[in-house]
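Trainee: quick one, fold the following:
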Amino acid sequence: MSITTFAVAGATGRLGRHVVDVLTERGHRVVPMSRATGVDVVTGQGLAEALTGAQVVIDVASWHSSDQEAATEFFRASARNLHEYGREAGVARIAVASIIGADKATAGFLAAKKVHEELLLDGPLPVRVLRAAQFHEFVGQLLDWQPGDVAHVPALPTQLVACRTVAEELADLATAPAVPGTPIPEIAGPRRETLAEAARLLGARRGVKVVGVDGAGMPDAELAAAGAFLPGPHATLAGPTFQEWLDAQP
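Mentor: Coordinates of the predicted model:
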């Protein structure tokens, strides 16, 4: 196996930590990029130094809130800087994690990810996109947002996937030969369920009662209810299920 130098944007985030682990375990050289390591993909601080000698950039940097305008500006700046600094450094390609259904989104964070995809794909460097389902780890975040012993969670269909599984698929995509004309790949978990059903499993462990709601008021809730953000027929489905993942947590 040839050793590649990867620069990972968002390396200390929920998905980024797993990407760094997977690449390191496979024997590659990894340059972690985040504000914690002195690299800011929005301002460009430290980016030129971090990308020196890198062959591939994996972009899993994300905005910390669901505000569409703020997230769009973040992705606009990061896409521009990764292309600009990456081209100057001689980077061969960028691989980026996106979200299943982003291409259909009209509002909210997913609409910002749609812009992110478009900006990256329009840049000078070759870009490979992997669209993933919502993460298992997202369920805990939904409960964390609602302190107390009752949480209201949308009963919207999903096919949750583990961050580690996404990281492995993204690492594969970043190193595999490009195949022109193939659709953007998707990765999702093996079981279709609703966010509320998964949240009840976690809520039972936390002593939180989870009440399923219809998602009214959420961006593109009608699209979500109709299955627009579920994996397509060509998607890769990989475990663990949410229950298996939860059982493995300390």
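Trainee: C-alpha from now on. contacts and neighbour counts both.
Mentor: Will do.
Trainee: who does the longest helix seen in the chain touch, helix- and strand-wise?
Mentor: Ranked by residue count under DSSP state H, the longest helix found in the chain is helix 68-89. Packed against helix 68-89 by the contact rule (3 or more Cα pairs under 8 Å, 6 or more residues apart in numbering; DSSP states H and E) you find helix 47-51, helix 108-121.
Trainee: TSV for those, including distance to R164?
Mentor: Putting the helices and strands packed on helix 68-89 into TSV (distance: least, Cα to Cα, whole Å) gives the following:
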stretch	distance to R164
helix 47-51	24
helix 108-121	21
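Trainee: using TSV, please lay out those together with mean neighbour count.
Mentor: Listed next are the helices and strands packed on helix 68-89 as TSV, based on neighbours: other Cα atoms under 10 Å:
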stretch	mean neighbour count
helix 47-51	20
helix 108-121	21
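Trainee: between the longest helix of the chain and helix 108-121, how many degrees?
Mentor: Angle, helix 68-89 to helix 108-121, by axes from the mean of the first three to the mean of the last three Cα atoms, to 10 degrees: 20 degrees.
Trainee: could you pull out the buried residues of helix 68-89?
Mentor: Using 16 or more other Cα atoms under 10 Å as the test for burial, helix 68-89 gives 68, 71-87, 89.
Trainee: how about stretch 207-226?
Mentor: V208, K209, V210, G212, G215, P219, D220, A221, A224, A225.
Trainee: give the contact list for the closest residue to V91 other than its chain neighbours.
Mentor: Distances taken as Cα to Cα, 6 or more residues apart in numbering place Q55 nearest to V91, at 4.7 Å, with adjacent residues excluded. By Cα atoms under 8 Å, 6 or more residues apart in numbering, the contact set of Q55 is T4, T5, F6, A7, G90, V91, A92, R93.
Trainee: try 10 Å
Mentor: T4, T5, F6, A7, G86, A89, G90, V91, A92, R93, I94 (Cα atoms under 10 Å, 6 or more residues apart in numbering).
Trainee: same question for P219.
Mentor: By Cα under 10 Å, 6+ apart, the neighbours of P219 are S66, Q68, A105, T106, A107, G108, F109, L110, A111.
Trainee: what helix or strand is it on?
Mentor: Per DSSP states H and E: P219 is located in neither a helix nor a strand.
Trainee: and the strands in this protein?
Mentor: 5-9, 29-33, 56-59, 93-99, 127-132, 150-154, 157-158, 186-188, 193-194, 209-213, 236-237 (DSSP state E).
Trainee: export the ones you listed to JSON lines and tack on distance to L246?
Mentor: Below are the strands of the chain laid out as JSON lines (distance: least, Cα to Cα, whole Å):
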{"stretch": "strand 5-9", "distance to L246": "27"}
{"stretch": "strand 29-33", "distance to L246": "28"}
{"stretch": "strand 56-59", "distance to L246": "27"}
{"stretch": "strand 93-99", "distance to L246": "22"}
{"stretch": "strand 127-132", "distance to L246": "19"}
{"stretch": "strand 150-154", "distance to L246": "18"}
{"stretch": "strand 157-158", "distance to L246": "16"}
{"stretch": "strand 186-188", "distance to L246": "16"}
{"stretch": "strand 193-194", "distance to L246": "15"}
{"stretch": "strand 209-213", "distance to L246": "16"}
{"stretch": "strand 236-237", "distance to L246": "18"}
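Trainee: could you also give me the structure for this next sequence, so I can compare it with the first?
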Amino acid sequence: MKVVVIGGTGLIGSKVVARLGEHGHEAVAAAPNTGVNTLTGEGLAEALDGADVVVDVSNSPSFADDAAMEFFRTATTNLLEHSAKAGVGHHVALSVVGTDRLQDSGYFRAKAAQEAMIRESGRPYSIVHATQFFEFVKSIADFSTVDGQVRLPSSLIQPMAADDVAAGVGRTAVGQPVGGIREIAGPEQFGLDALIRKGLAAEGDPREVVTDEQAPYFGVRIDERTLVPGPGAQLGEITFDKWLARQ
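Mentor: As a prediction, this is how the structure comes out:
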């Protein structure tokens, strides 16, 4: 099976390419540094020629509201058009658990727009909603630091390792189109404040994590279950302790 991975040289994409290759599939890493640009359309026709599946794990280089919307609308339009011309039989996109509950964020409004374009395209598709990655614990802390303190609510989060994200995306890619959303998540739930406190301690980061139920998550106010999946999510195998031990 030929699978073209848009964003295939990034954190998740490179792992998806490697996993698919290990299972005997022809996995093509498509990204600007391999001559494929979804914003301009450059290289898309050539990359998608003969493809059975396209997997989009690309991300906007900017989280600013307008820039993110422009990226996802333009890139998705080009990718859907070229996929249709190439006769690609399955469009897979990686998105985020809780996207529909995070619409106060311009970035998540852009992700919702991407999902809507895929649903309404008439193409066979699967949208994979993943929870937050262990790899972004420090980024959450940095964004949430105010006057040297990390301020976060105790809302639940069920994070996962990038390796498990790639495994979930890869399984979806080689399966039948879902025609909807498949949720994937880590094997454990934490309070968001507790997760970041544990992650920083493991790195020897001295910042204090203060529990503040009014503190936003990347600028958005969340409730207890905004960031966790519903019943039936596919769970990864790598615990946070196991991931920390590998770092």
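Trainee: counterpart of E22 of structure 2 over in structure 1?
Mentor: Matched to structure 1 by TM-score structural alignment, E22 of structure 2 sits across from E25.
Trainee: quick one, what contacts the residue of structure 2 most remote from its centre?
Mentor: Using Cα atoms, centre = their mean, the residue of structure 2 lying farthest from its centre is D147. It sits 29.7 Å away. Contacts for D147 of structure 2 (Cα under 10 Å, 6+ apart) come out as none.
Trainee: got a list of what the alignment partner in structure 1 of E46 of structure 2 touches?
Mentor: Matched by TM-score structural alignment, E46 of structure 2 corresponds to E49 in structure 1. The contact partners of E49 of structure 1, taken as Cα under 10 Å, 6+ apart, are V39, Y85, A89.
Trainee: tabulate the residues you listed in a markdown table, adding columns for distance to V20 of structure 1.
Mentor: Shown next, in a markdown table, are the contacts of E49 of structure 1 (distance: Cα to Cα, whole Å):
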| residue | distance to V20 of structure 1 |
| --- | --- |
| V39 | 16 |
| Y85 | 21 |
| A89 | 21 |
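Trainee: closest one to D144 of structure 1 out of those residues, please.
Mentor: V39 (28.3 Å; Cα to Cα).
Trainee: count of residues packed around the residue lying closest to the closest one once chain neighbours are set aside?
Mentor: Leaving aside its sequence neighbours, V39 of structure 1 sits nearest to G46 (Cα to Cα, 6+ apart; 4.6 Å). G46 of structure 1 has 16 neighbouring residues, counting by other Cα atoms under 10 Å.
Trainee: could you double-check that G46 of structure 1 lies in contact with V31?
Mentor: No - G46 of structure 1 is beyond contact range of V31, at 11.8 Å (criterion: Cα atoms under 10 Å).
Trainee: quick check: neighbours shared by the two?
Mentor: Joint contacts of G46 of structure 1 and V31 (Cα under 10 Å, 6+ apart) are T37.
Trainee: which residues does the residue most central in space within structure 1 contact?
Mentor: Per Cα atoms, centre = their mean, the C-alpha nearest to the average position across structure 1 is that of A97, at 4.6 Å. Neighbour list for A97 of structure 1: 15, 58-62, 113, 117, 128-132, 166-167, 169-170, 186 [criterion: Cα under 10 Å, 6+ apart].
Trainee: is it correct that V53 of structure 2 is in contact with K2?
Mentor: Yes - at 6.6 Å, V53 of structure 2 counts as touching K2 under the criterion of Cα under 10 Å.
Trainee: neighbour-wise, which of those two wins?
Mentor: Shown here are V53 of structure 2 and K2; by other Cα under 10 Å, V53 has more neighbours (26 against 20).
Trainee: before we move on, back to that, so what sits against both of V53 and K2 of structure 2?
Mentor: Joint contacts of V53 of structure 2 and K2 (Cα under 10 Å, 6+ apart) are A27, V88, V174.
Trainee: and the gap between A54 of structure 1 and R128 of structure 1?
Mentor: Using Cα to Cα, to the nearest Å, A54 of structure 1 is found at 16 Å from R128 of structure 1.
Trainee: actually G108 of structure 1, not the one I typed
Mentor: Taken as Cα to Cα, the span from G108 of structure 1 to R128 of structure 1 is 23 Å.
Trainee: again, but for Q249 of structure 1
Mentor: From Q249 of structure 1 to R128 of structure 1 the distance is 31 Å (Cα to Cα).
Trainee: swap in R87 of structure 1?
Mentor: Distance from R87 of structure 1 to R128 of structure 1, by Cα to Cα: 16 Å.
Trainee: stretch 9-16 of structure 1 maps to which residues in structure 2?
Mentor: So stretch 9-16 of structure 1 sits over residues 6-13 in structure 2, by TM-score structural alignment.
Trainee: next, the buried residues of the matching stretch.
Mentor: I6, G7, G8, T9, I12, G13.
Trainee: what's it in contact with?
Mentor: With Cα under 10 Å, 6+ apart as the criterion, stretch 6-13 of structure 2 contacts 5, 14-19, 27-34, 36-38, 44, 47, 54-59, 79, 93-94, 135, 161-167, 169-170.
Trainee: what do you get if the cut-off is 8 Å, keeping everything else the same?
Mentor: Residues contacting stretch 6-13 of structure 2 (Cα under 8 Å, 6+ apart): 5, 14, 16-17, 28-31, 54-59, 162-163, 165-166.
Trainee: same question for stretch 223-235 of structure 2.
Mentor: 97-98, 101-102, 131, 154-158, 168, 182-187.
Trainee: switch to 10 Å and redo it
Mentor: 96-102, 129-132, 153-160, 164-165, 168, 182-192, 213-214, 216-217.
Trainee: which among these count as buried?
Mentor: If we count by 16+ other Cα under 10 Å, these have these buried: 96-99, 101-102, 129-132, 153-160, 164-165, 168, 182-187, 191-192, 213, 216-217.
Trainee: now, those that are in helices?
Mentor: Filtering those for helices - DSSP H - leaves D164, V165, G168, L192.
Trainee: for the equivalent of the last one over in structure 1, give me its contacts.
Mentor: To tie it back to what came earlier, the one meant is L192 of structure 2. Under the alignment by TM-score structural alignment, L192 of structure 2 pairs with L195 in structure 1. By Cα under 10 Å, 6+ apart, the contact list for L195 of structure 1 reads 134, 136, 138-139, 142, 153-160, 212-213.
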